[in-house]
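Asker: predicted structure and sequence below. I'll ask about it afterward.
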Amino acid sequence: MQRFFKPLRALGLGLLLGAAPLAAAHGEKNHADKDPTLFSGLESGAGKTVLAFHRALREGDQQTVMDALADAVVIFEGGGVERSASEYAGHHLPADMAFLKQMNITQRELQVREQGDLAYAYGRAQVQGEFKGKALDLQSMETLVLARTGDGWKIVHVHWSSK
């Protein structure tokens, strides 16, 4: 796995800007009527992994979420960091899935770019709904970095933010 993290430096810190808590989790939902230039790369191998990850988060499918994540994934969310898939599964994943099930998510942009054995995805979404008695209307942003492995594309870094 170490060989996948070295090339991340080449992508630069600008790539790791930011993304949506609980993400623009996202997905392909509600983007058919949007500008097609804001949605690209979804048919690629990395794009399919991103879409499966988004769908699984929304549907509460923990196994598919875990299958999409590298064991050593690093997740930046809500000002915190989780440094493995198992740490995420034991902490924020159940809450993220519960939250997303209650939200209406309109994906505004989702682009995936493959560059050799690395890929990145970035997206923006409108997240609306009620959670724990509070009405929410959030703009969420997401950046994902993926690495091609013997088991297909795996997400090695997630950065979610919203306002």
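Answerer: Structure's in. What do you need?
Asker: when you work out contacts or count neighbours from here on, use the C-alpha atoms and nothing else.
Answerer: OK.
Asker: okay, and residue 96 sits in which element?
Answerer: Applying DSSP states H and E as the criterion places residue 96 in helix 92-101.
Asker: check which residues of that helix are buried.
Answerer: 93, 96, 97, 98, 99, 100, 101 (16 or more other CA atoms under 10 Å).
Asker: now the residues you listed as CSV including distance to residue 10?
Answerer: Shown next, in CSV, are these (distance: CA to CA, whole Å):
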residue, distance to residue 10
93, 29
96, 30
97, 32
98, 36
99, 34
100, 33
101, 36
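Asker: so which of those is the closest to residue 125?
Answerer: residue 100 (12.3 Å; CA to CA).
Asker: how about the closest one, nearest residue that isn't a chain neighbour?
Answerer: residue 58 (5.3 Å; CA to CA, 6 or more residues apart in numbering).
Asker: quick check: longest strand of the protein.
Answerer: strand 134-149 (DSSP state E).
Asker: in terms of secondary structure, what does that strand contact?
Answerer: Contacts defined by 3 or more CA pairs under 8 Å, 6 or more residues apart in numbering; DSSP states H and E place strand 134-149 against strand 118-131, strand 152-162.
Asker: here's the one I want to compare it with:
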Amino acid sequence: MFRNKIQTLSAISLGLALLSPVSALAHGNEKPAAPALFVGESTAAAQAVKAFHQALRAGDAKAVRAMLADDVLIVEGNGVERSADEYASHHMLADMKFMAAVQVEALEHQTKVLGKVAYSVSRSQLTGDYKGKPVDVISKETLVLVDTGAGWKIVHVHWSH
């Protein structure tokens, strides 16, 4: 009886071993599907993100400020700003001037809505000149938004180059 179990297990193992190369060959020429780089673009949260970017490029300080939660946390480089008012009084104008001076090519933008919270992750190619210096960087951005019932507000920003 023990010998029959060993023979059965050996036959199963041999069968699996023989099928593995066939399976590998059957899929060997196929390339894995490319990940979708633009996801969730039609959601209200993604539209709020796009409006935020447009307001920054247009230099519309009032609109930018209105899209940020009062207690927004903004992390950029080594700096942290802990409110919309702090951002408005420090880096917002410089960010608007910079964004107006460069060309932006979206490389990837994914927005995921999880109930009343959403996050947006994007990569963009920024090129041009700013303050007499050439700009050619890949910008990475993560935004966290909350649905207030009256629209989406940005509660967290992380920018890096």
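Answerer: All right, it came through fine. Model, not experiment: these values are computed from the prediction.
Asker: follow-up on the earlier one: can you tell me which of the buried residues of helix 92-101 of the first structure is nearest residue 140 of the first structure?
Answerer: residue 100 (12.2 Å).
Asker: distance check, the closest one against residue 115 of the first structure.
Answerer: 30 Å (CA to CA, to the nearest Å).
Asker: same check on residue 91 of the first structure?
Answerer: 32 Å.
Asker: list the buried ones in the longest strand of the first structure?
Answerer: Buried residues in strand 134-149 of the first structure (16+ other CA under 10 Å): 137, 138, 139, 140, 141, 142, 143, 144, 145, 146, 147, 148.
Asker: okay, these in TSV with distance to residue 131 of the first structure next?
Answerer: What follows is those, written out as TSV (distance: CA to CA, whole Å):
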residue	distance to residue 131 of the first structure
137	11
138	12
139	15
140	16
141	19
142	20
143	24
144	25
145	29
146	30
147	34
148	36
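Asker: which one's more surrounded, residue 91 and residue 115 of the first structure?
Answerer: More neighbours surround residue 91 than the other of residue 91 of the first structure and residue 115, with 12 against 9 (other CA atoms under 10 Å).
Asker: burial count for the nearest residue to residue 46 of the second structure once chain neighbours are set aside?
Answerer: Sequence neighbours aside, residue 111 is the residue nearest to residue 46 of the second structure in space, at 5.9 Å (criterion: CA to CA, 6+ apart). The local packing of residue 111 of the second structure (other CA under 10 Å) involves 24 other residues.
Asker: so when I look at residue 111 of the second structure, I'm seeing a strand, right?
Answerer: Yes: remark: residue 111 of the second structure belongs to a strand, assigned using DSSP: H, G, I helix; E, B strand; the rest coil.
Asker: could I get the contacting residues of it?
Answerer: Applying CA atoms under 8 Å, 6 or more residues apart in numbering, we find residue 111 of the second structure in contact with 39, 40, 41, 43, 45, 46, 118, 119, 120, 121.
Asker: which non-adjacent residue is nearest residue 120 of the second structure?
Answerer: Using CA to CA, 6+ apart, the closest residue to residue 120 of the second structure is residue 111 (4.3 Å).
Asker: ok, residue 68 of the second structure touching residue 157?
Answerer: No: counting by CA atoms under 8 Å, residue 157 is not a contact partner of residue 68 of the second structure; they are 9.5 Å apart.
Asker: of the two, which one has the most company?
Answerer: Shown here are residue 68 of the second structure and residue 157; by other CA under 10 Å, residue 68 has more neighbours (23 against 20).
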